[in-house]
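>>> please find the sequence and the predicted model below.
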Amino acid sequence: MNSSIILATLALAIGSFMNVLDMTIVNVSLSHIAGDFAVAPDQGTWVITSYAVAEAIFLPLIGWLTKRLGIIKQYIGATLLFTLASMLCGVSPTYEFLLTMRILQGVVGASMIPLSQTLMLQLYPKEKKGIALGIWSMTIVIAPVVGPVLGGWVTDTASWRWCFYLNLPFGIISSLIVYSIFKKDISKEKSIKEPIDIVGFIFLAIGVGSLQLMLDKGNDLDWFSSNTIIGLGISAFIFLVLLVIWEWHHESPVVNVRLFLNRNFFVGSFALMFSVLAYFSGVVAIPLWLQNYMGYTAFISGKSTSTLGIAIMMVAPILGKKIDKLDSRKVAALGFFTLGISTFLTSNYSPQITPQYVAMTRFFNGFGVGIFFISLNTLTLSNISDENLASASGIYNFMRNIGSSLGTSLVIPAWNHAMAFHHTMMASTITTANPNISSSLADSPKYLAMINQQVILQSSIMGINDVLIGGGIISLLLIPFLFLAKSTKPIPGEIL
């Protein structure tokens, strides 16, 4: 492997890591941002929502955009614009300006992840594409784990603005390296002036925008008890159905929905969406539980859960070298099985939990995540033609985004419902008929408050265990679904 491939791999990995990191690094800084701009905390969440909606709308458009602009030019341009938008986010004088720059980040940043994946696959020979996918997968999965830790540390030691300034050197370095290595290929890229499917784009923008808004704001508005959420849900369903019908019959679609006719792409994309939902529930819920109920700081909780990334880094290079010679369906099934069983075995958190034990449980979970994520990449994209690779990668990453949005939006109400159930069950036993309850102290407000505090703590622990077990069940249920796809194992004697 020559030095140019190594440098290009590093540059593309930096670009994708920086992009995914930006989705989570500001999560722990929202209260500081809201305070600086004197806006309500619930308004502060638009810093995340604006970025997520813009990126979700433009991810499925990547294939169409690359035909008009070229993969290399689009990646370099998107990375430089993303870096510029990051700097402008950091210097934002008003909250409205910050939201505008976050929208710009989402629009241009949507190209970075799928195109970094596409360029990596084009860079490596077919027999080594697994290595490329392993490295790419590692950066994509680790970034959401590192983001809250890094964001908390940066905000505490400097300012939330530095969460954006961090992107500047990495964005510039990634762009310069990619340009220096691929500059001879830029002139060879063909630009196809395909007509703009305005109707398809409108359906896409309204449908995906409504869906992402519904997922991001569902918790805040109490889901379907809110007319706003009901309206967004109806809008998402209608316009996404119209999008599929329209694009299916359009000669130059903005989204190539016919890719789902490829059985492996269909199975891999939906398996990814639900598996990311399952794994992301722990990524979101465990830090919240540790900080809100166990008294951990953001940095300690982040450090305790970051071991998931260490396991992924151990798996990625080894599996990446071997995956092209294996049946990726069976490898993904092993990953789901590992994640499911490790989740069941470690979902036994208690009030005596230590940071070391949390780190150990997340470390074991990380092996399963690393195995299924890398193998699903191979399963989904292994038999996609080069001309459709950018489009397929855009849709594939869109499905990943929807999975993470589902995991983030559904895990909190699921946890709250589980907590409420366990709280009710335990509270029902706190009567004078219970021999463990002192009848002489039963009327003491201080005594009852102390008991209630313990009940809340215990119910939060039981609730988090339930959430993790639910994620494990989803992982196991996905195993038979994988075998609807075709085997990717090379036939003996086949030339790769």
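In hand now; what should we look at? Numbers count the residues shown, from 1 in each chain.
>>> all contacts plus neighbour counts: C-alpha atoms, from now on.
OK.
>>> so how far is M360 from I341?
Spatial separation of I341 from M360 under the definition C-alpha to C-alpha, to the nearest Å is 15 Å.
>>> do the same with M419
Noted for M419: a distance of 24 Å to M360, by C-alpha to C-alpha.
>>> tell me which of those two has more neighbours.
Using other C-alpha atoms under 10 Å, the more surrounded residue of M419 and M360 is M419, with 23 against 16.
>>> list the contacts of that one.
Under the criterion of C-alpha atoms under 8 Å, 6 or more residues apart in numbering, the neighbours of M419 are I456, S459, S460, M462, G463.
>>> narrow these to those in helices?
Among these, the subset assigned to helices under DSSP state H consists of I456, S459, S460, M462, G463.
>>> give me the neighbour count for the second one.
Okay, so that is S459. Close neighbours of S459, defined as other C-alpha under 10 Å, add up to 23.
>>> skip the chain neighbours and tell me the closest residue to T49.
For T49, ignoring the flanking residues on the chain, the nearest one in space by C-alpha to C-alpha, 6 or more residues apart in numbering is D216 at 6.3 Å.
>>> which SSE is that neighbour in?
Using DSSP states H and E, the secondary-structure element containing D216 is helix 198-217.
>>> quick one: the following helix or strand past that helix to helix 198-217, angle?
Elements were assigned by DSSP H and E; along the chain past helix 198-217, the next helix or strand is helix 227-249. Relative orientation of helix 227-249 versus helix 198-217 (axes from the mean of the first three to the mean of the last three C-alpha atoms, to 10 degrees): 150 degrees.
>>> can you list contacts of helix 227-249?
200, 203-204, 206-211, 213-214, 217-218, 221, 223-224, 253-258.
>>> which parts of the helix or strand following that helix are buried?
Towards the C-terminus, the helix or strand next in line after helix 227-249, according to DSSP H and E, is helix 263-292. Neighbour-count burial for helix 263-292 flags 264-291 (criterion: 16 or more other C-alpha atoms under 10 Å).
>>> okay, one more to line up with it:
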Amino acid sequence: MAGTASYDLVTGRRRFVAGIALASVNLMVVLDMTIANVSVPHISGNLGISPSQGTWVITSYAVAEAICVPLTGWLAQRFGSVRVFILSILGFGLFSVLCGLSTTLGMLVACRIGQGLSGGPLIPLTQTLLMRIFPPDKRARAMGLWAMTTLIGPVLGPILGGWISDNWSWHWIFFINVPVVLFSAGISYSFLRVVETPVETVPIDRVGLALMILWIGALQIMLDIGREHDWFADPTVLALALFAAIVFVVFVIWELTEEHPVVDLRVFRHRGFTINALTIAFGFGTYFAGIVVIPQWMQITLGFTATWAGLATAFTGMAGLLVGRAAPVLITKIDPRIVLSGALVWAGGATLLRTNWTSGADFWTLGLPQFIMGLGMPFFFVTATSMSLSSVPSRELASAAGLQNFLRIMGVAVSTSVVMTYWNDQARVAGSELAGRLNPDTPGGTIAGFSVEQSRALMAQLVDREALTIATDKIFLIAGLLMWLIALFVWLAPKPKRMADPMAGGH
């Protein structure tokens, strides 16, 4: 097969089925980032633990995945992309079953760590393998399919998790992974072994690996507990932040000077990759602000059920599906920087439409901006992903995909913590201002037909509801303006010479 391009080895129906299998794996892994979020109360009650302890089910997965994603390049180089991919799928399936069978918090957290370690390489490897089996003129469409699963996954997670927990049992949020694992592992073993990447016996960078585990773990734990402990006013949070920062600096210096680094940071020398990978991190983090805030605000303030709140956010994914096929075509016709910048301006405008939401908003008032936002997101994510991977040579593709996805995951983690902290802080500030203006002349006044205590309780509820609404509108004002700022940042990247062809040269 020497001299034969990798995409000539998987053709026709096999290529189509393999593409579906790869996209399904990515959807499954991304979905598992958020599917447990709404199930924490069910898990906590069933295992007899507190809700704060239950959040470790989420944190353990996020930390393990964040650690393993940037390792993908080294693992693929050492063992082969397809081999690592198949073993990771099987590991993910095994730990999914064990999560569902868990009877204690310790067992569940340990299995979630295993699930995260197995799932980390799957996200970038689905990209890498799609690029290997599709010819240059079809890679943008393949990446469009991949991008849509990445956008839809976080939206579907809470809906599916809530529905399964309410109607079946929380155990099934893990068991549902098994059919996808069996299908994808079988297809990958049958169809993809012919496009295995060359294997090199490179030494293990034990120091770099240890440093990476330490700084990512400390940062992720800091982000998780920070908002519950008043951030840097708490000595533990401050110590974690300083430790993460110091170890990160040491890690960067070590990896840049190591002959065989566990994470190849040299890929950042490509300006096109760096700018577009950062655009994905900033843009996806800003987009995720809505996924974090909207469902909670709808349930807390407006009284929607988890299912209806999830459906409102799902309009973004529904709209994206309608235009998803257009994005890959458009970026091959005009300068992709125009498409990417325009998509961010569109998304910023759709975000600003949410700044006039009130506590009396109905479902369609909330759903329309979500739908409008969704029309622009494929053009953002498909374009930025294709531009970043098109900026690196094929031998660095696995490392680039791993680092790109790592930045996106960390962007989401930081965004979630910052947004939730700011949202709660602004709600308290708005609540204090509203309470100060309420009945200024008669502080002990009552509402007709209610006692003093009942009147105060009703007014407190009113204040809390309006305060959260004001805070929500502020979140989207800032997020919309940030989207527009990121649209300018795009232009720091060079114009791609050839879109969606990072594998030029054949394999």
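Thanks, I have the structure now. All of these numbers come straight from a predicted model, not from anything done at the bench.
>>> mean deviation, the helix holding D216 of the first structure versus the second structure?
Once the two models are superposed, helix 198-217 of the first structure sits on average 1.1 Å from its counterpart in the second structure (mean C-alpha distance after the TM-score superposition for the first structure).
>>> report the separation between the aligned partner of S3 of the first structure in the second structure and V293 of the second structure.
S3 of the first structure maps onto R13 of the second structure when the alignment is built from TM-score structural alignment. The span separating R13 of the second structure from V293 of the second structure equals 42 Å under the rule C-alpha to C-alpha.
>>> L125 of the second structure too?
Taking C-alpha to C-alpha as the measure, L125 of the second structure and V293 of the second structure are separated by 31 Å.
>>> what does V463 of the second structure give?
Relative to V293 of the second structure, and taking C-alpha to C-alpha, V463 of the second structure is found at 19 Å.
>>> residue in the second structure paired with W246 of the first structure?
Matched by TM-score structural alignment, W246 of the first structure corresponds to W254 in the second structure.
>>> residue range for stretch 66-86 of the second structure in the first structure?
Counting by TM-score structural alignment, stretch 66-86 of the second structure falls onto residues 56-76 of the first structure.
>>> residues in contact with that stretch?
When contacts are defined by C-alpha under 8 Å, 6+ apart, stretch 56-76 of the first structure is touched by residues 106-107, 110-112, 114-116, 119, 175, 178-179, 182, 186, 189-194, 204-205, 208-209, 212, 253-256, 388-392, 394-395, 397-398, 401-402.
>>> so is the most far-flung residue of the first structure relative to its centre in a helix, a strand, or just coil?
Going by C-alpha atoms, centre = their mean, the residue of the first structure most distant from its centre is S440, 52.7 Å out. Reducing the assignment at S440 of the first structure to three states with DSSP: H, G, I helix; E, B strand; the rest coil gives coil.
>>> list the contacts of it.
Contact criterion C-alpha under 8 Å, 6+ apart gives no residues in contact with S440 of the first structure.
>>> separation between it and S174 of the first structure?
Using C-alpha to C-alpha, one gets 70 Å for the distance from S440 of the first structure to S174 of the first structure.
>>> S226 of the first structure now?
Counting by C-alpha to C-alpha, the gap between S226 of the first structure and S174 of the first structure amounts to 44 Å.
>>> number of nearby residues for M1 of the first structure?
As a burial measure, M1 of the first structure scores 7 neighbours (other C-alpha under 10 Å).
>>> what is the neighbour count of the aligned partner of I318 of the first structure in the second structure?
I318 of the first structure maps onto A326 in the second structure, with residues paired by TM-score structural alignment. By the measure other C-alpha under 10 Å, the count of residues near A326 of the second structure is 14.
>>> now S225 of the first structure
By other C-alpha under 10 Å, 10 other residues sit near S225 of the first structure.
>>> just tell me what it corresponds to in the second structure.
S225 of the first structure maps onto A233 in the second structure, by TM-score structural alignment.
>>> also I456 of the first structure?
Under the pairing rule here (TM-score structural alignment), the equivalent of I456 of the first structure within the second structure is D464.
>>> again with L211 of the first structure
Using TM-score structural alignment as the criterion, L211 of the first structure maps onto L219 of the second structure.
>>> quick check: R132 of the second structure touching V195?
Yes: counting by C-alpha atoms under 8 Å, V195 is a contact partner of R132 of the second structure at 7.1 Å.
>>> so the two - more neighbours on which side?
Summary of the neighbour comparison: R132 of the second structure and V195, criterion other C-alpha under 10 Å, with R132 having more neighbours (26 against 21).
>>> how near is the more buried one to Q426 of the second structure?
Using C-alpha to C-alpha, we find R132 of the second structure at a distance of 48 Å from Q426 of the second structure.
>>> again with V237 of the second structure
Distance of V237 of the second structure to Q426 of the second structure, computed by C-alpha to C-alpha: 21 Å.
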